[in-house]
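Asker: below: sequence and its predicted model.
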Amino acid sequence: MLNVVRFVIAGLGGLIAPAVLAAGVAMITDANGRIEAEQDGSVLGVLAELEGGARLRLAQGATATVLYLASGEEYRLKGAGRYQIGDKAPSALQGAKPEKHKLPVDAIPPVRVKPASVQQATIVMRSLGPAVNVKLLEPVSVRVPEERPSFRWTAVPGAETYRIQVIDSAGQPVAEFEQKGEAGQLPAGVRLKAGEAYSWSVEARLANGRRISRSADFAVLDVQTWAKLKRLQPAAGAKFSDRVAYALALERHEVFHLAREEWRKLHAERPTEPLLKERAGSE
């Protein structure tokens, strides 16, 4: 039996490091051509935050899609033109009137400006010897949609088997099983509860008798939130801006691993967008 420290997980808010929330009322979710902030002439791109009262200047042929975070409403701006960002909608100061489009969800705020960092519990060394590390890969400080999530971790040199344990927010064991490799799934018939928080740990059992373990936290999305995200999920060939909105919504609901997959796809298509590169991160 794993010697796991059992504790109460007080909701996912306690699992995720605090993050700065977007200060603007809107965000650019697609940008083509030159788009400038009139106030200082800075060039704006995808994921640029827009405060109420900001003015944009679009060059001839340029386009920008602006997403209002509180309403989920999108507006397409076309250049040449000048636009002012109102609290609820943009207005044309010069050029074509903004074209309105409504997303299939009501709102996306608060949006995280930077993906939250994740923390894992300290490694427990069961005997003396050179330091050996086991790193948990997923799920770590995220929400997952699956009731039978997959678990992944890094290999430990010399490990013969790995024992995985999952406990609920009351500290009660939900599942315990062994694996030879560096990935596993809950045993058949074991399902986690939607909307509940959990902790999981991996104990590497080495041939020399040493045992090394590490633990991390995660939660399962509630049914209503997952249904909302599935409605927002773009179909094949969807607009770039709709795909950005979907990735933002995944972040909003702390499904960071799926959000990162979307950011990497988007960044691959727009490698020159610096904020997309930041969101995509690296393996």
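Answerer: Nice, thanks for sending it over.
Asker: C-alpha from now on. contacts and neighbour counts both.
Answerer: Fine.
Asker: could you report the neighbour count for Lys78?
Answerer: Close neighbours of Lys78, defined as other Cα atoms under 10 Å, add up to 24.
Asker: in this structure it contacts Arg57, no?
Answerer: No: using Cα atoms under 8 Å as the test, Lys78 is too far from Arg57 to be in contact (9.7 Å).
Asker: and stretch 243-254, which residues are buried?
Answerer: Neighbour counts over stretch 243-254 (16 or more other Cα atoms under 10 Å) mark 243-254 as buried.
Asker: can you lay out those residues as JSON lines showing secondary structure?
Answerer: Compiled in JSON lines, the buried residues of stretch 243-254 are given as follows (DSSP: H, G, I helix; E, B strand; the rest coil):
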{"residue": "Arg243", "secondary structure": "helix"}
{"residue": "Val244", "secondary structure": "helix"}
{"residue": "Ala245", "secondary structure": "helix"}
{"residue": "Tyr246", "secondary structure": "helix"}
{"residue": "Ala247", "secondary structure": "helix"}
{"residue": "Leu248", "secondary structure": "helix"}
{"residue": "Ala249", "secondary structure": "helix"}
{"residue": "Leu250", "secondary structure": "helix"}
{"residue": "Glu251", "secondary structure": "helix"}
{"residue": "Arg252", "secondary structure": "helix"}
{"residue": "His253", "secondary structure": "coil"}
{"residue": "Glu254", "secondary structure": "coil"}
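Asker: turn the residues you listed into CSV, including distance to Ala280.
Answerer: Shown next, in CSV, are the buried residues of stretch 243-254 (distance: Cα to Cα, whole Å):
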residue, distance to Ala280
Arg243, 14
Val244, 12
Ala245, 15
Tyr246, 14
Ala247, 11
Leu248, 12
Ala249, 15
Leu250, 13
Glu251, 12
Arg252, 15
His253, 17
Glu254, 15
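Asker: presented hereafter is structure B, for comparison with structure A:
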Amino acid sequence: MTDNLFSICEPRPDVLQGALRESDFAADLSQVLRGDAPDEYKRPELFFANTYPTKGIRNVLKLVALRVSGHPDQIGAIFRLDTQFGGGKTHALIALAHAMRGLSGVANADEFLDASLRPSAPVRIAAFDGENADPANGHRLGDILRAYTPWGELAYALRGEAGYRLIEASDREGIAPGADTLRELIGNEPAVILIDEIAPYLRKVAGRNAQRAGEQLLAFMTSLMKAVESSPYAALVFTLAVGRDGKAADAYSRETQDIAAFFAEAESVAARKATVIDPTEDDETV
């Protein structure tokens, strides 16, 4: 059986050469969007060559593509990726970021997104990665600006310095902007907003005032959901590290459970329900 397995499944050259590094599996959304990630993540042709087209990944690419194109078959504007730590949430967001840029040069693009659904117009991609957030010192934006909150980073990603200046007071004071302001930032052009690793961010801001930070995060998500829903070519995709039982079991389990409650309340207050997608289903784990 072993001989048969290796005769039909030849390992990749990096495995045979012992060149595989654990860091190769540490997906970092921020690095990909900045363009300084390892080639396996940064270059879409390599990324998709090494990515299995799970039903969840194909589904989120399709649903977001339908939304940003204004297609009549779209089913919503808000999507949540649920799975335990290591289940492929960040990988799916990276796949989405690449797909929204058109998949040019990707040999197996049809395995992930039908050619008829690939964006023909530029899609703005704005992301917040809680692991790289720095609420005390500020996360560097360009040459002169620093953002202290998720809304500060997203505003800059959407509209550059002008976008950040629009919500600068909200960013510096840690007070969530309103839905109208966020709607102004999003505009009427195609835009995808990605929110990943929010639990590490919540732990970082807990050193100041955990209750206030949670309240403002809830206020922000409520306003963001309303703004995205009313922006015809915008989609919001966020991740939550919980299992099928709705429980978190990673190093940030307490924060993740709090965030799950925040998101549930935000959906209730905003009267918007996220479409939940599991990037990797049980029969695809291997």
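Answerer: Right, received. Where do you want to start? Keep in mind it's a predicted model, so treat the numbers as computed, not measured.
Asker: after superposition, what is the TM-score?
Answerer: Here the TM-score for the pair of chains, by TM-score structural alignment, normalised by the length of structure 1, is 0.25; 125 aligned residues with a Cα RMSD of 6.4 Å.
Asker: return the set of buried residues in the helix or strand containing Leu66 of structure 2.
Answerer: Using DSSP states H and E, Leu66 of structure 2 sits within helix 55-68. Applying a neighbour-count criterion of 16+ other Cα under 10 Å, the buried positions in helix 55-68 of structure 2 are 56-68.
Asker: in structure 2, which spans are strands?
Answerer: 78-82, 124-129, 139-141, 145-147, 191-196, 234-240, 275-277 (DSSP state E).
Asker: and the angle from the helix holding Leu66 of structure 2 to strand 78-82?
Answerer: 170 degrees (axes from the mean of the first three to the mean of the last three Cα atoms, to 10 degrees).
Asker: which other helices and strands contact helix 55-68 of structure 2?
Answerer: helix 89-99, strand 191-196, strand 234-240, strand 275-277 (3 or more Cα pairs under 8 Å, 6 or more residues apart in numbering; DSSP states H and E).
Asker: ok and the third one relative to strand 78-82, angle-wise?
Answerer: Direction vectors for strand 234-240 of structure 2 and strand 78-82, defined by the same axes, to 10 degrees, enclose an angle of 20 degrees.
Asker: and what of the second one?
Answerer: Computed with the same axes, to 10 degrees, the direction of strand 191-196 of structure 2 lies at 30 degrees from that of strand 78-82.
Asker: contacts for strand 191-196 of structure 2?
Answerer: Applying Cα atoms under 8 Å, 6 or more residues apart in numbering, the contact partners of strand 191-196 of structure 2 are 64, 68, 90, 93, 123-130, 154, 158, 233-240.
Asker: quick one: list the elements packing against the one helix or strand Ser241 of structure 1 maps to.
Answerer: Assigned by DSSP H and E, Ser241 of structure 1 belongs to helix 240-252. Contacting helix 240-252 of structure 1 under the criterion 3+ Cα pairs under 8 Å, 6+ apart are the following elements: strand 26-32, helix 223-232, helix 256-269.
Asker: please redo it, this time with the cut-off set to 10 Å
Answerer: Here helix 240-252 of structure 1 touches strand 26-32, strand 63-68, strand 73-78, helix 223-232, helix 256-269, going by 3 or more Cα pairs under 10 Å, 6 or more residues apart in numbering; DSSP states H and E.
Asker: show me what counts as buried in the fourth one.
Answerer: So the one you mean is helix 223-232 of structure 1. 226, 229, 232.
Asker: please apply the same query to the last one.
Answerer: Within helix 256-269 of structure 1, the residues that qualify as buried by neighbour count (16+ other Cα under 10 Å) are 256-260, 262-264, 266-267.
Asker: structure 2: helices as residue ranges?
Answerer: Using DSSP state H, the helices found in structure 2 span residues 2-8, 13-16, 29-34, 39-42, 44-49, 55-68, 89-99, 150-166, 168-173, 179-186, 198-229, 253-270.
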